[in-house]
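>>> this one's sequence-less:
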């Protein structure tokens, strides 16, 4: 399912226009993104939690040449599925 499929499904399920569903989805993604940028955490009970984790700098290898390279430290977004979502999938 891609973004437009999700918008169509949200509009049908909620009985709203596609424009309203798109606005709601965009608002969700914008708010999750801005919270994570600030280093916060977003939890939807029973569904899951988004958080930011720091990945340390490390030495890696170029698979073509075998030469060692330095990989910079960075922040990564993580999602941990909640009990409700995990149960629904299994």
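Arrived safely. Nothing here was measured: the structure is a model prediction, and the numbers come from that model.
>>> from now on I want contacts and neighbour counts done on CA atoms only, so please keep to that.
Noted.
>>> how about the strands in the protein?
Along the chain, counting by DSSP state E, strands occupy 42-44, 48-55, 58-61, 68-71, 74-81.
>>> gap between the spatially closest residue to residue 56 that is not a sequence neighbour and residue 7?
Nearest residue to residue 56, sequence neighbours excluded (Cα to Cα, 6 or more residues apart in numbering): residue 73, at 4.6 Å. From residue 73 over to residue 7 the distance is 35 Å, taken as Cα to Cα, to the nearest Å.
>>> the more surrounded of those two?
Neighbours per residue (other Cα atoms under 10 Å) separate residue 73 from residue 7, with residue 7 holding more: 22 against 11.
>>> pretty sure that one contacts residue 23?
No. Checked against Cα atoms under 8 Å, the pair residue 7 and residue 23 is beyond contact range at 9.2 Å.
>>> okay, one more to line up with it:
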């Protein structure tokens, strides 16, 4: 399976859109910044058909130390959930 890093992505989008790589890179920076701020604020970002990004919460829970078997408390935390939309899922088929 091939991999596409950020440099390759910027070059591909620039070629597809006719924009400069510098302009595309700036747009990606702005996109990622906006996504980060929105998710941090608890706002769900949805691009219909392509993807949805939202903050999730994990409750505090009791775990177990795998080496000693002793119970340990795991603090509550927040995470990020990214869901593929129908167009992205169809492209993967």
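In hand now; what should we look at? Computed from a prediction, not measured in an experiment: that's the story for all the values here.
>>> which one of the strands of the first structure lies closest to residue 19 of the first structure?
Closest of the strands of the first structure to residue 19 of the first structure is strand 42-44, at 23.9 Å (criterion: Cα to Cα).
>>> in the second structure, what range does that closest one match?
Mapping strand 42-44 of the first structure onto the second structure (TM-score structural alignment) gives residues 45-47.
>>> from the middle of its chain, how far away would the matching stretch be?
Relative to its parent chain, stretch 45-47 of the second structure has a centroid offset of 11 Å by Cα atoms, centre = their mean, to the nearest Å.
>>> for stretch 77-84 of the first structure, same thing?
Put simply, stretch 77-84 of the first structure sits 9 Å off its chain's centre (Cα atoms, centre = their mean).
>>> ok, now which ones touch the spatially most central residue of the second structure?
In the second structure, the residue lying closest to the centroid (Cα atoms, centre = their mean) is residue 82, at 5.3 Å. If you count contacts by Cα atoms under 8 Å, 6 or more residues apart in numbering, residue 82 of the second structure has them with 51-54.
>>> aligned partner of it in the first structure?
For residue 82 of the second structure, the aligned position in the first structure is residue 79, judged by TM-score structural alignment.
>>> which residues sit against stretch 53-65 of the first structure?
Residues from elsewhere that reach stretch 53-65 of the first structure (Cα under 8 Å, 6+ apart): 67-78.
>>> so which bits of stretch 50-68 of the second structure are buried?
By neighbour count with 16 or more other Cα atoms under 10 Å, stretch 50-68 of the second structure contains the buried residues 51, 53-55.
>>> give the equivalent position in the second structure for residue 33 of the first structure.
Checking TM-score structural alignment: residue 33 of the first structure goes with residue 36.
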